[in-house]
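Asks: Structure for this input, please:
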Amino acid sequence: MKDYIKVIGFDADDTLFINEPYFDEAEEKFCALFEDFLSKQSISQTLFQTQINNLPFYGYGIKGYILSMIEAANKISDGKVSIKVTEKILEIGKELLQKPIVLLDGIEDTLKQLHGKYKLIVVTKGDLKDQHRKVSLSGLGPYFHHIEVLSEKDEIDYEKLLKRLDIDASDFLMIGNSLKSDVLPVLNIGGTAIHIPFHTTWAHERIDHEIVHDKFYTAITNAEILPLLL
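Replies: This next block holds a predicted model:
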């Protein structure tokens, strides 16, 4: 791998720093607001489906999540959600925007050792301003050439990215926690991918089949990346 990779893309959320546990915590608080209306499972499912339906309009990120919570609340309460509850939902969203940036174990040392040997970039989804803010606050910004915030991580999005970078797919490695977004589309266009599993993954990012590919690798920890690249 070290003989042909020129550019390494790192996912941000749950690859560089913690993210999904904060959303899980927010969902718990949201469900508690409507425990008199439906079961927790039904509330979670309504919120999830609302998020998925809204992705074409709001994209990924906290701001879209807040809007989806408000819409889901209206559905769950059959239009009877109060101003007070709506204010509590907004508070949940603002808390998400102020969560601390917690780096994943070993990531800074990994970036430090790869920096200067490869062009490192962040390739992520979400709100443009929020993702730039998180990378800046993480202290990891100096290791990266630049940040790419994509609306989606489909094959066509990666192909456009490679065109902007002026490299072939064979020159590109993507590292991330999502098999659906960070691995499959990159492999499908001829790139290389390393999956670093995170202990919790949003349902929308899960796949139900095993990946077998000669350019696919799994690293349980960040430290396991280095022997593949140095």
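Asks: Please make it C-alpha for all contacts and neighbour counts, starting now.
Replies: Will do.
Asks: three-state assignment of Leu173?
Replies: Here Leu173 is strand, with the state taken from DSSP: H, G, I helix; E, B strand; the rest coil.
Asks: what's the distance between it and Gln45?
Replies: 34 Å (Cα to Cα, to the nearest Å).
Asks: Between those two, tell me which one has more neighbours.
Replies: Leu173 (26 against 13; other Cα atoms under 10 Å).
Asks: Surely that one is in contact with Lys119?
Replies: No: taking Cα atoms under 8 Å as the definition, Leu173 is not a contact partner of Lys119, at 10.5 Å.
Asks: what touches both of those two?
Replies: Counting by Cα atoms under 8 Å, 6 or more residues apart in numbering, the contacts common to Leu173 and Lys119 are 7-8.
Asks: Figure out the helix or strand that Ile121 lives in.
Replies: strand 119-125 (DSSP states H and E).
Asks: Pull out the buried residues from the next helix or strand after that strand.
Replies: Where DSSP H and E defines the elements, the next helix or strand beyond strand 119-125 is helix 128-138. For helix 128-138, burial by neighbour count (16 or more other Cα atoms under 10 Å) applies to 128, 131-132, 134-135, 138.
Asks: got it, and stretch 183-202?
Replies: So stretch 183-202, judged by 16+ other Cα under 10 Å, has buried residues 183-187, 191-198, 201.
Asks: same question, stretch 92-106
Replies: 92-93, 96, 101, 103-104.
Asks: All the helices of the protein, residue numbers only.
Replies: Taking DSSP state H as the test, the helices found in the chain are 20-33, 40-58, 62-76, 83-97, 107-114, 128-138, 155-165, 184-188, 226-229.
Asks: Need these in JSON lines (columns: distance to Val212).
Replies: Below are those laid out as JSON lines (distance: least, Cα to Cα, whole Å):
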{"stretch": "helix 20-33", "distance to Val212": "26"}
{"stretch": "helix 40-58", "distance to Val212": "28"}
{"stretch": "helix 62-76", "distance to Val212": "33"}
{"stretch": "helix 83-97", "distance to Val212": "36"}
{"stretch": "helix 107-114", "distance to Val212": "26"}
{"stretch": "helix 128-138", "distance to Val212": "31"}
{"stretch": "helix 155-165", "distance to Val212": "18"}
{"stretch": "helix 184-188", "distance to Val212": "10"}
{"stretch": "helix 226-229", "distance to Val212": "18"}
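Asks: Before we compare anything, build this one as well:
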Amino acid sequence: MQTIGFDADDTLWHNERFFHLTQQRFAELLADYAEADHLGAQLLEAEKRNIGHYGFGVKGFVLSMIETAIEVTEGRVPGHVIQKLLEAGQDMLNHPMELLPHAQEAVEALADSHMLVLVTKGDLLHQERKLAQSGLGDLFDRIEIVSDKQPSTYARIFGSCSGGPEAAMMVGNSLKSDVCPAIDVGSWGVHVPFELAWALEAADIPDSPRFVELPDLGGLAELVRQID
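Replies: Presented below is the predicted three-dimensional model:
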């Protein structure tokens, strides 16, 4: 093993819980117009439609909430509700970054022995800000903030590293974005589940000898030693 890729959101630091909290606030603001379950389903459909336009991250999420609010109110959404949604998005962008348990120790334990690559998707400025706040930036040899995570993404990133994809491992909380596409190009995929998950990141567990699941990042360094 020569290269280890880490996902960022909900692998190294908290992210999804802020989306869940904001969606709860969204449901409260639109309670007079739609039930929470129906509103959530409408929002998810809007997010699906808009990924190609806005990409991943808070900004696209806020625009999808506004679009959904317009739809469910048939264009009658009050201006103060739109303002509240914009403020909620700003709060998400400015929320202090909080590392997950064992994240710092896992990265530090592998930094001297392996090439470390951060592979994350989302808004460029927001991801850069979170990385700066994390204190982990100097431990990574490369930072890759990408628009999406497909097998071609890992083929490009790991293909330019010593040993290629076969000598690489990708660590993350998403089977769809972090694990499966990395395994597809010959890398190891290590799944570290997070308690909250975005519906659009659901995927089946891969049937591969290069798939491993860990309960948290505390066991990652030992896993890498065993594989090496």
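Asks: if we can go back for a sec, determine which two of the buried residues of stretch 183-202 of the first structure are furthest apart.
Replies: Gly191 and Thr201 (23.0 Å; Cα to Cα).
Asks: how about Phe61 of the second structure, what's its match in the first structure?
Replies: In the first structure, the residue paired with Phe61 of the second structure is Tyr65, using TM-score structural alignment.
Asks: repeat for Ala155 of the second structure
Replies: Aligned partner of Ala155 of the second structure by TM-score structural alignment: Glu159.
Asks: how near is that match to Val81 of the first structure?
Replies: 44 Å.
Asks: Also Phe48 of the first structure?
Replies: 18 Å.
Asks: cool, Gly191 of the first structure as well?
Replies: Taking Cα to Cα, one finds Gly191 of the first structure at 48 Å from Val81 of the first structure.
Asks: Out of the buried residues of stretch 183-202 of the first structure, list just those in strands.
Replies: Judged by DSSP state E, those include 192-195 as members of strands.
Asks: Tell me the one among the residues you listed nearest to Asp13 of the first structure.
Replies: Distances from Asp13 of the first structure to those, taken by Cα to Cα, are shortest for His195, at 13.4 Å.
Asks: mind listing what the aligned partner of Leu12 of the second structure in the first structure touches?
Replies: Correspondence of Leu12 of the second structure to the first structure, assessed by TM-score structural alignment: Leu16. Applying Cα under 8 Å, 6+ apart to Leu16 of the first structure gives the contacts 10, 103-104, 107.
Asks: try 7 Å
Replies: 103-104, 107 (Cα atoms under 7 Å, 6 or more residues apart in numbering).
Asks: repeat for Gly186 of the second structure
Replies: 165-166.
Asks: same question, the one 3 residues further on
Replies: Each residue near Gly189 of the second structure by Cα under 7 Å, 6+ apart is listed here: 169-171, 179-180, 182-183, 210-212.
Asks: again, 10 Å this time
Replies: By Cα atoms under 10 Å, 6 or more residues apart in numbering, Gly189 of the second structure lies in contact with 4-5, 168-172, 175, 178-183, 206, 208-213.
Asks: For the residue nearest to it when sequence neighbours are not counted, give its distance to Ile70 of the second structure.
Replies: Excluding its sequence neighbours, the residue lying closest to Gly189 of the second structure (Cα to Cα, 6 or more residues apart in numbering) is Val179, at 4.5 Å. When Cα to Cα is the yardstick, Val179 of the second structure and Ile70 of the second structure sit 36 Å from each other.
Asks: do the same with Val58 of the second structure
Replies: Val58 of the second structure is 19 Å from Ile70 of the second structure, by Cα to Cα.
Asks: neighbour count winner among these two?
Replies: Val58 (21 against 15).
Asks: distance of the more buried one from Lys121 of the second structure?
Replies: 11 Å.
Asks: Cross-check the contact I'm expecting between Ala221 of the second structure and Asp112.
Replies: No: when contacts are counted by Cα atoms under 10 Å, Ala221 of the second structure is not listed as touching Asp112 (11.8 Å).
Asks: Just give me the match in the first structure for Ala34 of the second structure.
Replies: Aligned partner of Ala34 of the second structure by TM-score structural alignment: Leu38.
Asks: which ones are touching the residue nearest to Asp178 of the second structure when sequence neighbours are not counted?
Replies: Of all residues not flanking Asp178 of the second structure in the chain, Gly172 sits nearest, at 5.3 Å (Cα to Cα, 6+ apart). Shown in contact with Gly172 of the second structure (Cα under 10 Å, 6+ apart): 5-12, 119-120, 178-179, 189-194, 213, 217.
Asks: hmm, 8 Å instead?
Replies: 6-8, 10-11, 178-179, 190-193.
Asks: which residue lies farthest from the center of the second structure?
Replies: Arg76 (33.3 Å; Cα atoms, centre = their mean).
Asks: Aligned to that residue, what sits in the first structure?
Replies: So Arg76 of the second structure corresponds to Lys80, using TM-score structural alignment.
Asks: That match and Phe216 of the first structure: what is the separation?
Replies: For Lys80 of the first structure relative to Phe216 of the first structure (Cα to Cα), the value is 49 Å.
Asks: can you count the residues close to the match of Ala34 of the second structure?
Replies: 13.
Asks: Skipping adjacent residues, who's closest to it in space?
Replies: Nearest one to Leu38 of the first structure, counting by Cα to Cα, 6+ apart, is Ile76 at 7.4 Å.
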